[in-house]
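Asks: sequence? don't have it. structure:
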């Protein structure tokens, strides 16, 4: 199929509508000397509000942005599609449907994926923290079950921030429908959110007890079973006697994120499970005309946690460097902040804010989170 794109002017192609590429769209006027196209398979779902949407505190429309509408607003071309590969010698981006786009510069902002164990054909429904649209589908399924008077048992796999948020907001959803649903959180680590201050972990453990979330630490998920989830104690040699069955109707995996599969077919260097290898200028180590930011990018100099705040902070550097690359001028270097603020939505008007060794919990933390989230979303909703 013939290539898409404009002749005569440089063409910047944005692949994926993550935090950084949304920023580029909003500041499209600063790249007015180039044509720009956004390629995305669908809506941008704001991960910072995903747990709250699962728990019923937000409606799906509140956490979703339509890149096509934004493209019209800011003067970009938009294409519904998925990237399948790059022909860097010909400067063409290939899409899964066979179309190609000519490009001069590429900005990859593809987010991350959430691996899960293979589902049992007759076993529990299996869900993952990403894509976020699946969490919305889970909310609809559980809401229907509660309205029918059913009380499904739920298991969340993962003792990090995402797993804790999901478990708490699943409890919030059950409380909204006065359902006594059983919710179990299992963690392969012996401590929930191991990087959190000890005081914050103690407060969190007490909160989970108060709201009725059962916590099983030091347990790893092994496989799905017809009747639920098979798990084993972390560090114990594998064997039939080591397995324990946790009966449930739904399993939600939040045990870690991985680079999106689309990166595998690009012929560019990846760093293990971290993502596309990029310099501090956010350029691929293999190609100075391929940029990446957010969860799909792995800085050679720093291993960063997968938090949206890093994609947000990378965005101005990405914009400046795309412009500099077009003009042939020196590029900026992205220097990650030493500490990032994390605020967990724990449902039922409770939050937990952590920054380095500082932490504070309660309603004020959640109100602060809501303010930050709304400030971000307002930039792209209107």
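Replies: Nice, I can see it. A quick note: this is a predicted structure, and the numbers were derived from the prediction, not measured. Numbers count the residues shown, from 1 in each chain.
Asks: contacts, neighbours, all on C-alpha from now
Replies: OK.
Asks: And the helices in the stretch 51-200 of the chain, which stretches?
Replies: All helices of the stretch 51-200 of the chain, identified by DSSP state H, counting those that start in this stretch, fall at 67-74, 132-147, 161-176, 198-211.
Asks: Now tell me what touches the last one from outside.
Replies: For helix 198-211, contacts defined as CA atoms under 8 Å, 6 or more residues apart in numbering pick out 168, 171, 191, 192, 193, 214, 215, 352, 359, 360, 361.
Asks: Put this next to the previous one:
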């Protein structure tokens, strides 16, 4: 008997990808709470680990090693990840507000957004300074500064964090033989919170690195190339950062929660003044046991937060969090040495660095080597061929889950043609031309099996994917109906999910000039979203059959969504690759279609891959095509994943369409099924470069990828 997935009944929302939430996601992946739908909200696809930041600044670690891949972690936890910054919690409505995203409802919420070291009251810092926190933007800015040749730099704030950054920056500039002096400025005494021994070691290292330590000095303003002190001195600086402040993000002040100096007050169960809202990490203030802002507390809060979220939804007793009285402090010294202090004792040298490096690597490896959850075994008794049909990888979503072109053609062939005079089939196109009075109308329909747990992302992609046929035929989108299959949800979660889907669908389709006029919903095992769309044509539609010998071929989006989504489902992709792919899939093509309005033939590249859809143009127009493989744009990560042998489930059927084409390397991406892919247009050769330039000016990664010639319908590569 088939057992349907258990329905979701409650929403758990984690705001911020801090260390505590990252560890909670890992625990959730190993032991999820049935009935709870987990959501993570974070501005980007990764979160930087603070413990390794000084080592990265000094050049000991690549950027990748200090980042926690939240997309991969969310997939492991079966959580949806919303890439956006929360800017308000509405406690009355129980929703989180995110710019550019419908409100996200919650039954339980936790906040782990860290702090900012921005200095809004220091003149010029907002324009010319780089806060040390959040860590991700700081690391990116520092890498860009070093890549451009470095120069003078200033760190404002001579506490432990500022001292670590200063010695790391000075070491990096000197090791790469870049000119520039590092200055460390504080309005009080440097390293006042460190032990005498640790302070002595760090000050000695600063002198060795020729760092200019300026104590008891007030700053008047920050300029683009210097810092002006209150006494009139000017300190040269092309890169100015600050660690002197630790502010809560401003939106927290408007939350209505009890605060202490802007930070969310929590009890010993990590609950805020609203029992449905927890807070952890640096953005929280432990009312009963105040502690300094340090990552060690955030790490130890994770098991308590996980337990208490689960307990609050299962009517069980919450656990107390008891922070340790002291903890091991390890400070980087620029070179591969460190200072360790605890209980008033101080040790320093390369051995302490190796100790710190081991601790940091052990922590970050928790997110790189995620536990392998056992796959469901086939029953002992099953039909011949079941294992082969099932395959050795999960069924892809998006266009990777579609039926192959050959099977579809065979199924439709017996029913070709029409008995109605007001319908004109468009050979090879996924649409038809309707004659309504004196108007010409094109009609198309498409739907996608979800590959993202975020219904907003899936709705936007599904709408743009369905609109692709209208744009490819030169039509203006007019009206749409939606078909939505929801996974099993409680009535409250049905309402929440449908609200997000309909809000996104209306926004996306209205931006394209169309209106949703109705739809249909059902419940099923998984989320599926589709649209049937009509479009108006003020002239004959662009079809596959109009291409001419000599035409140039233009592609408006890079390839690779199929292999990237397949890798993401298997936990083998990088978060930043997936974030970039999603950005391409949610990029509308209306303006590109206008640029290509005079194309002789055009199609959107979707499930059958570039080779399959180009073959459709060749067959309909009676021409041969030549592709220049190196000219075809590819999404970041797609060549690496294809080279590693990762394939979408539709790949074999797409590959069989053009067996004469070579196999392996970049060529395999010709058969990769695309979701919300680009337009492929056949245009007059003397207009191709002009059109590509116009598309690039609009922000499309367009390219001239080949041409058409006389000959039997076939595709060859790199004829020159």
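Replies: Structure received. Computed from a predicted structure; not experimentally measured.
Asks: Could you tell me the TM-score of the two chains?
Replies: TM-score for the superposed chains, counting by TM-score structural alignment, normalised by the length of the first structure: 0.88, backed by 359 aligned residues with a CA RMSD of 2.0 Å.
Asks: Out of the helices of the stretch 51-200 of the first structure, which gets nearest to residue 243 of the first structure?
Replies: Judged by CA to CA, the one of the helices of the stretch 51-200 of the first structure that comes nearest to residue 243 of the first structure is helix 161-176, at 21.8 Å.
Asks: by contact count, what packs against the closest one?
Replies: When contacts are defined as 3 or more CA pairs under 8 Å, 6 or more residues apart in numbering; DSSP states H and E, helix 161-176 of the first structure sits against helix 50-55, helix 132-147, strand 154-157, strand 183-187, strand 213-217, strand 342-345.
Asks: now those in JSON lines, with mean neighbour count and distance to residue 252 of the first structure?
Replies: Formatted as JSON lines, these follow (neighbours: other CA atoms under 10 Å; distance: least, CA to CA, whole Å):
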{"stretch": "helix 50-55", "mean neighbour count": "27", "distance to residue 252 of the first structure": "12"}
{"stretch": "helix 132-147", "mean neighbour count": "17", "distance to residue 252 of the first structure": "9"}
{"stretch": "strand 154-157", "mean neighbour count": "27", "distance to residue 252 of the first structure": "5"}
{"stretch": "strand 183-187", "mean neighbour count": "23", "distance to residue 252 of the first structure": "10"}
{"stretch": "strand 213-217", "mean neighbour count": "19", "distance to residue 252 of the first structure": "14"}
{"stretch": "strand 342-345", "mean neighbour count": "24", "distance to residue 252 of the first structure": "17"}
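Asks: Same list, the ones you listed, but as TSV with distance to residue 229 of the first structure please.
Replies: Below are those laid out as TSV (distance: least, CA to CA, whole Å):
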stretch	distance to residue 229 of the first structure
helix 50-55	22
helix 132-147	18
strand 154-157	8
strand 183-187	11
strand 213-217	13
strand 342-345	26
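Asks: which one of those lies closest to residue 3 of the first structure?
Replies: Judged by CA to CA, the one of these that comes nearest to residue 3 of the first structure is helix 132-147, at 31.1 Å.
Asks: If I take the closest one and helix 161-176, what angle do their directions form?
Replies: Here helix 132-147 of the first structure points in a direction 30 degrees away from that of helix 161-176 (axes from the mean of the first three to the mean of the last three CA atoms, to 10 degrees).
Asks: Now tell me what touches helix 132-147 of the first structure from outside.
Replies: The contact list for helix 132-147 of the first structure, computed with CA under 8 Å, 6+ apart, reads 45, 47, 50, 53-56, 60, 127-129, 151-152, 173-174, 177, 179.
Asks: Show me where the stretch 251-382 of the first structure has its helices.
Replies: Under DSSP H, counting those that start in this stretch, the stretch 251-382 of the first structure gives helices at 308-327, 363-381.
Asks: Counting neighbours, which bits of the longest one end up buried?
Replies: Neighbour counts using 16 or more other CA atoms under 10 Å place 308-323, 326 of helix 308-327 of the first structure among the buried residues.
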